[in-house]
Structures are given as C-alpha cells and as structure tokens.
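Student: below: sequence and its predicted model.
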Amino acid sequence: MEKRKKVSKENLRTGWCDCGLKALESQSEHTRTKKHQKNSETRFRLYTDTTEGDCQIFLNQLETLEKCSFNSSLPLVMIVHGWSVDGILEGWIWKMAAALKAHHKPLNVIVADWLTLARQHYPIAVQNTRHVGQEIAEFLEWLEESIQFSRSNAHLIGYSLGAHVSGFAGSFISGTKKIGRITGLDPAGPLFEGMSPTDRLSPDDADFVDAIHTFTKQHMGLSVGIKQPVAHFDFYPNGGTFQPGCHILHVYNHIAQFGITGITQAVKCSHERSVHLFIDSLLHKNKQITAYWCNDINTFNKGLCLSCRKNRCNTLGYNIREERLPKSRQLFLKTRAHMPFKVYHYQFRIHIINEIQGKPIDPTFTMSLIGTKEDAKNLHIPLVEGITGNKTYSFLITLDADIGDIIMIKFKWEGTPVWENIWDTVQTIIPWTKGTHRPGLIVKALRVKAGETQQKMTFCSQSIDNVHLHPSQEKTFVRCEDRYQREN
C-alpha cells in the first residue's frame, strides 16, 4: 500500500453489489472529516491477566494510559479482528492475547475492537476497513507523540478483514518510518483478490509483513481467504486451500458439537485455522513449524522443496525470522488436524527397476521407519504414477512425532494372493532370460532427506544376494554410504 490510499472506482465496480460501491465511494469524504472527530469508533482494549480482562485506552486521554498501566518501554502487539456476524468478540481473540502475555518476552497486548463497523453487510464492512486503519494509525501516532513509543515496536496481527485493516494502518501512518511488523492471518479474499497493493495488505505496509493463507479454495470464483501473495513471506499450510479436519464431510460432527451454529463452525474452520497456527507458535516453543520455499503444492508434495539453503525455509508464526525480500516468497508445509500442528517432513527418493516389460504396474507400497527415538509403522507411499522401466520416484512423507535418526527402513509391496497369481501368470506368459531368478521389482536404494534437520541419508538392501521384490514381500534397508554422506 502507498501513503493515503485512493479507491479505484473501476476496480470497485467488480465488487459484490451496488451497496459496496456506494459505501466505498463515500470513503474519501469520511476520511477527510475523521481528523476533526474527537471520539474514535475503534475501542483500544489493553489486555490484562487480571479478573477484569481488559482496560480501555482512549485516544488523546493520557490518564487512561496510566490507569491501564501501558508500559512504553515494552513492545506492543495489537490484535485486529475481522468481519462480525453477531457483534461479539470471538473467543480466539482472548486465547491469542493470553498466549502473547504468557510469552517469555513482556508485551503490551491491545485488542482493536471495531465491532460496530465490522457488524455490517460485508461490502460495508470492507469500506470501513480504511476508516479503522486510519484510527489505528492515529492511535500509534498519538503514542509516539505523547509518550515516545516507537511505531517500529508495534506488531499488528490482523485476521481476515483485520489483515487489510492493519495494512491500511501501515499506509495511513504519517512520516517516513513504518510500523515494525504486520501479520495477516488468512487475509480476506472477496473484494481484495486481484486488487492493487494500494487496496489491500501488501509488503510496503510495514518493515516486515508475513501472512498465513489457510482457506483459499474457490467457490463460484470467490474464496474466503486471499490466494495471492501479500507479504514478504506468505505461508500456505497444506497448500492453503483448506485444512485437515475441516472438510465439509465433518459438518455433521460440528453440528453435533455446536448445534445449528455448527454449520458456521464448519465453514470457518479452515479460515480460522490461521489464527490457531499462530497461537500454536506461542504455546509450543519446542515445536516450531518449519515451512519451505516452493513454486506450488504439487512440487512440494514430491518432497522437492525441503531445502533451507540461502534462507529457503522459515518458521511459521510469532517466531519467524524477519527478513525483507525484494519479492514475496511463498512457503509450503504440512500440518496435523489439531494442536500442536507440527509435523516432520521427509523426502524419499526410491530407485526402482521393473523387470517385466509392458504396461506400467500400479502396486501399493508401505514402509516402516525404525528410528533412534521411536518407530513409524505401515506408512502409505503416495506414488502418483505407475512403475515403469528404470526410474527414480520422489515423494513426501510427514510424521507426527520426532522419531530421531532413521536407522532402518522396512519396505513392503502390499499384495494379495490374487495379485500374486496375476503376477505369476504374467511371468509365465512373458519369459525372462536374465538368469534363473524370478523377475520382479528391484529396489536399488532409498535416499532420504529430513526437512527439519536437513540431514541426508542413504539406505541399501540388507540382502545383497536377493534384491528382488514381489507381491506380499518385505525388504529391509539399512544405512549405507554414498554421495549424500559425502555432500554432508
């Protein structure tokens, strides 16, 4: 966003309805008169861990800063909520505030309550985001002028529409210095997707901007969360479309748990997952989630993007490594369906030779990993193509637990008696000439890269004499040395 954003009427005509257009057209007049108003429509509620819960700070009333015990020597984190249906501050806000206060670094935590402007028809609430952004900018300017609180110590965390509110605050604030950091939690998509950087959250709005995209699956051309990159680092958990445990098939579970409001719970599950991923980064300091720079989720699912060289990976959430980049960097990761969300990423590369010439075969493989801490058994191998000729296959495996160093792999071709009869029939019809052994699949080597530790390992067949794999058979592979070890 640039200083003093202007609304593009041409872009706005592509919005949802005329009411949004009229409301947005009136924004410039609203902005011009704001400076002369005494009362802010945004309530700034300083969170306290006392029974009262929060204490309201009033713009231009210094005594309220003292009354609420605002500490100008500490950083400020401001939570900015999104669109509201019921006019009530959602429970996650207080969970996040409590997690921030419990962090090892002392903080001022303020909730920017703009419910009166957020509980409107969506296009009107969109129009109000600029107004609220300006009020937040004025609040930060007042803190700077009255108690010498530096805006560079301010971190705005905005959810949904609140992400764009935070962006407008960063663009409206006067002077050349920027707000320290803005985090967008699944920034809203409708009326923002495809808009210019001046009309949404963008990397220009703070010294550092990060965003977590969790619900970008489109329906009728619209998605709840914005899909395009809007930050220095844009995180796309599980591809960013929707999240584990939030599938529409789970709507009945939500209805059973929450009653009729369960429909709303099911719809917002993926959208709000961005919030809980961020809270998770505060609550589980020993389970920080790593994400990896990649072009798209399909490439990531092949395990081809688990590099941390040249800052290609970063930590999701509060403890991110802040680094300004000339271009937005998209990072991908997998998560579990519940907190703690961290999983451990592994790339597997398997060299397979199919001795039976003809059509590709499509076997089911599983493997068990024997680790120094614990084991992971019967993992399904997600090969997306048939086995042909002499080829290396790459795929991603994630584990919920840290199994330590992998010391052994058991690789199994999941077959049935029927499968084995078909296999024998094929071999009877198609004779072989390579000695007297029974043709099958030859698995030459398993190469593994652990994303979280960046360790590379190679595993060779424990049996040198019998390297063939047939249906229902399992082979054991043990650590061996090759170029992966030499590179390390």
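Tutor: Received it, and whenever you're ready, just let me know what you need.

Student: C-alpha only now, for contacts and for neighbours.
Tutor: OK.

Student: show me what the biggest helix by length in the chain is packed up against.
Tutor: Taking DSSP state H as the criterion, the chain has its longest helix at helix 122-147. Judged by 3 or more CA pairs under 8 Å, 6 or more residues apart in numbering; DSSP states H and E, the packing partners of helix 122-147 are helix 18-25, helix 27-34, helix 115-118, helix 161-172.

Student: so which bits of it are buried?
Tutor: Neighbour-count burial for helix 122-147 flags 122-143 (criterion: 16 or more other CA atoms under 10 Å).

Student: so how far is the first helix or strand past it going along the chain from its chain's centroid?
Tutor: Note on helix 122-147: by DSSP states H and E, the next helix or strand toward the C-terminus is strand 154-159. Distance of strand 154-159 from the chain centroid (CA atoms, centre = their mean, to the nearest Å) equals 16 Å.

Student: what angle separates strand 154-159 from helix 161-172?
Tutor: With axes from the mean of the first three to the mean of the last three CA atoms, to 10 degrees defining the directions, strand 154-159 sits at 150 degrees from helix 161-172.

Student: got a list of contacts for strand 154-159?
Tutor: 75-82, 163-166, 179-188, 275 (CA atoms under 8 Å, 6 or more residues apart in numbering).

Student: contact partners of the host helix or strand of Glu66?
Tutor: Using DSSP H and E, Glu66 sits in helix 62-67. With contact meaning CA under 8 Å, 6+ apart, helix 62-67 is reached by 56-58, 146.

Student: next up, a second structure to put side by side with the first:
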Amino acid sequence: MAECYLCYCQIIGEQQSIGTQFFLHTREVRNPRTEIGRHIGLGTWNASRSTKILIHGFLDNSQQTWWFDMINALLDAEDCNVVMTDWSKGNKFPYTQGSANGQVVGAEIALLVKFMEGHGGKAANMHIIAHSLGAQIAGYAGERIPGLGRISGLDPAGPYFEKTDAAVRLDPTDAQFVDVIHTDASHALLLGSLEPYGHVDIYPNGGKDQPKCPQTAGKLLLGLTNAAQIDLNGVFETTMCSHFAVVHYYTESIRSKCPYMAYPCSSFDEFRSAKCSIACDNGECNRMGYYASPSQGQGKLYLTTQDTNRAPYCAYHYEIVAKSTGEYIQTRGKFSVTLTGTLSTETVTFDDDETTFKSNSVETRLIPLGKDLGQILYVNMNFQKTGNWLSSAFYSNLWSFERITVINGDRQQR
C-alpha cells in the first residue's frame, strides 16, 4: 500500500510540472470547452454516453484546428462525451524528455478514467483516439485500464518505440480493440513506424509518404532538431505532412460516405500489382478510421488515397481481370477499359504497351479511381496494337477475351 501511495504521489508531482489538462466537449456545450478533472469534477460529462478521449502528440497542442475539426465530426456523428487531453507543457524538446513525460500523462489519463468509472462510467464504452507520441501514451493508459473499449492509434511515434518490448509501447493488449493507421514511416525522419501495433494495422499508400506531401529530406531533419529555429506551422505543412495526414484521414472517415476499405496483402507493392484480391468474400477486409470493426479483417491491410490537400481523400478500388481466348497467339499494345456504372462512366488504361498478352492467359490490374462509379453495368475494352516497328510483326492486330471480370472492392460487388 505504501509503495502504491508513493507511486501515486510521484505521478501527481510530475503531472503538476507537465500541466496535463482535460477539456470536455458535448453537443450541449461544444465551445467554450469546459475543463474537467479528478479535483475539479466532470462538468456535463454523461456516464450514459460513450466517451472519446483525444491525445495530441509531440510539439502539438489541443488548440489546433485539426483537433476542433475532429471533435465536431465526432459530435455530429454521435451524441458522446469528447475529452481533449492537453499536455503541451510537457511535449517540447528534447524528445527524450517528451517521451518520458508521456508515461506520466498515460497514468494521469488512467486515473481520470477510473474517476469516471466511480461516477457510473464503463471502460468498455471509452475510446482513445491519439496521434503520434499520443498514441504511445494511449498504450500507457490502456495497460492501466482493465477492459478499455478501444484505442485508435494515428501514426504512432516510432523513435524509442520501434522494435521494443510490447510492455513499453502500444500493443493489442492495451484495449479490447486496437486499430492503427500508419502514414509516415519514411526512413530519414522515422516519425511513424511500419511495425504493427494493433489488432488491425492499416497502411494507406504503403504507410510511408502520402500523396502530394513533400518528400522527407535531411535538411528538414536538421530543422526538427533545432528547437530555436522551428516554425511549427511550416514544419506541420512540410516535414510532418505525411505524419499529420492521418489526423485528416481519420476526421474525414467520420464525416464521409467513403468506405475507406482496406485490403489484406503481404506488402503494398504486392497490393498495387494486383497480386492480392480485393474481393473480401470471407470478411478479410476492414475500414480505415472511425468505422473500423473488431469483427472484420485484422492484421496488415492496405489501400490507396487521393491527394492530402483536399477532401475527400478516399480512392475507390477496382480490380479488372481479363482472360484471353486461344484465338490468337500473342500481342502487345494499349488496352483501355471503359466502365459504365449507375453513377458515372470512366475510361482507364488497362495496359500501356508494357505486357505481352498470350493465348489463354489471365491479366489482372488494380485501378484506383477518385469517384464511385456505382454498380457496374457495362464494360468495354479497346485495343490498339503496339507501334514499335521492330517487334510489331510478331504480334496480332486483333485480340479477344473470353471473360472480363470487374470487382468493386469498396462495394464488394463483382
């Protein structure tokens, strides 16, 4: 008992220097936000509602527009309690101290949850949504909260956590359901990590650089390590673009009608090469973001998205499988496919003179589109023989297919 009391006093003492604060948002009182805590009460927090606990990461704070966007999206989607954690007094340089402070913040969140349980709340109805170093803090909190419902880790911090024991990082034992999204595992800065941390780990665009985000460069690393010269807004827009893309993806997943379906595969290269089917006949797929489900596909899942500079970010995934007849021996050229759906029509390139089509062969392509075509009604394939005069004599002027199959992965229609 004395040992536990000593630990508790140590947490409180360090918490005072870190200055952890909790702010409650509800549909009744969205703004101005209300500070809550074990010593000042829970305000309008309602035990009958689910509770979302948000945690920002290193250098970030709770006043940024992206957190208010997420809070409003959550409240629009569900009548819940949203608690924003602010530990911005303890998340500055050096990173070693910030990551150490995170353990204290995690313990403080656990104490708040236990306080809520004492006022009728249930850990199973609580969902922690946390970014970067905040996602690792969520792990510290989760290991102290038996029966915690869910943790959504948004690009969990890699430095000092990657390839470490599960006891010191986010892992599947920290909640009943742990879903993780990886967006910035580039090797130069390694803000995130490719290492799986949850029951389901989703890697949009391979989990590294996100579309339209600047590529990581050594000079940006120099800027990050020099606290005196940091322009935080500039850093967020450049160096941390891929790292913060996940926050926007998650918020968009709450609001959007896009399914953000993610698909199982051994690697992103295999996924892009259409070597893994997007037909989820046995529930192997899952949705990225807020509507991820513990009863759907787990493990490593992949998907592509559109540019990060505009919403919606989702891409719709179509798999086209073309089986040739035995009528001709071989050919090469440009194959284009026109897909006519109930919502739209789109012409896409199936092969641009890159593949030799052979008799009775099967060619498969994964084609992401920026819009939902609806249910596919008609498929038209057009072929133009290669113009390469050196080799064109070896190829047929005509080609025929026995069957063309189109799979709409997001609608799971064939």
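Tutor: Noted; the coordinates are in hand. Predicted model, so just to flag it, every value in this text is computed and none were measured.

Student: quick revisit: next step: the contacts of helix 62-67 of the first structure restricted to helices.
Tutor: Ser146.

Student: quick one: the helices and strands packed on helix 122-147 of the first structure as CSV, columns for distance to Leu399 of the first structure and mean neighbour count too.
Tutor: Compiled in CSV, these are given as follows (distance: least, CA to CA, whole Å; neighbours: other CA atoms under 10 Å):
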stretch, distance to Leu399 of the first structure, mean neighbour count
helix 18-25, 46, 17
helix 27-34, 50, 13
helix 115-118, 40, 20
helix 161-172, 32, 31
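
Student: got the ones you listed as CSV, with distance to Leu333 of the first structure columns?
Tutor: Formatted as CSV, those follow (distance: least, CA to CA, whole Å):
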stretch, distance to Leu333 of the first structure
helix 18-25, 36
helix 27-34, 39
helix 115-118, 32
helix 161-172, 21
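
Student: out of those, which gets nearest to Asn354 of the first structure?
Tutor: helix 161-172 (52.3 Å; CA to CA).

Student: and for that closest one, what span of the second structure is it aligned with?
Tutor: Aligned by TM-score structural alignment, helix 161-172 of the first structure corresponds to residues 133-144 of the second structure.

Student: just give the closest residue to Ile350 of the first structure, not the sequence neighbours.
Tutor: Leu446 (4.8 Å; CA to CA, 6 or more residues apart in numbering).

Student: just give me the match in the second structure for that neighbour.
Tutor: Per TM-score structural alignment, the equivalent position to Leu446 of the first structure in the second structure is Ile404.

Student: from what I can see its match touches Val321, true?
Tutor: Yes: at 5.6 Å, Ile404 of the second structure counts as touching Val321 under the criterion of CA atoms under 8 Å.

Student: tell me the SS of the match of Leu446 of the first structure?
Tutor: strand (DSSP: H, G, I helix; E, B strand; the rest coil).

Student: residues near it, how many?
Tutor: The tally of other residues near Ile404 of the second structure (other CA atoms under 10 Å) stands at 16.

Student: any idea how far it is from Leu339 of the second structure?
Tutor: As judged by CA to CA, to the nearest Å, Ile404 of the second structure and Leu339 of the second structure stand 11 Å apart.

Student: part of a strand, is Thr349 of the second structure?
Tutor: Yes: the assignment for Thr349 of the second structure is a strand, going by three-state DSSP.

Student: residue in the first structure matching it?
Tutor: Matched across to the first structure, Thr349 of the second structure falls on His380, judged by TM-score structural alignment.

Student: what do you get for His317 of the second structure?
Tutor: Mapped onto the first structure by TM-score structural alignment, His317 of the second structure lines up with His345.

Student: excluding chain neighbours, what is closest to that match?
Tutor: Leaving out its chain neighbours, the residue that sits closest to His345 of the first structure by CA to CA, 6+ apart is Thr398, at 4.7 Å.

Student: surely the one you found is in contact with Phe341?
Tutor: No: with contact defined as CA under 8 Å, Thr398 of the first structure does not count as touching Phe341 (11.8 Å).

Student: hang on, the earlier thing: give me the neighbour count for the match of Thr349 of the second structure.
Tutor: Residues lying near His380 of the first structure (other CA under 10 Å) number 14.

Student: ok, Ala23 of the first structure - contacts?
Tutor: Contacts of Ala23 of the first structure by CA under 8 Å, 6+ apart are 123-124, 127.

Student: for the first structure, which segments count as helices?
Tutor: Under the criterion DSSP H, the first structure contains helices at 9-12, 18-25, 27-34, 62-67, 91-101, 115-118, 122-147, 161-172, 251-258, 262-283, 297-301, 417-429, 483-487.

Student: tell me the centre residue of the second structure?
Tutor: Centroid-nearest residue in the second structure: Ile181, 3.2 Å away (criterion: CA atoms, centre = their mean).

Student: which residue in the first structure lines up with that residue?
Tutor: Aligned by TM-score structural alignment, Ile181 of the second structure pairs with Ile212 of the first structure.

Student: Leu140 of the first structure contacts Arg151, correct?
Tutor: Yes: with contacts counted by CA under 8 Å, Leu140 of the first structure reaches Arg151, the gap being 6.4 Å.
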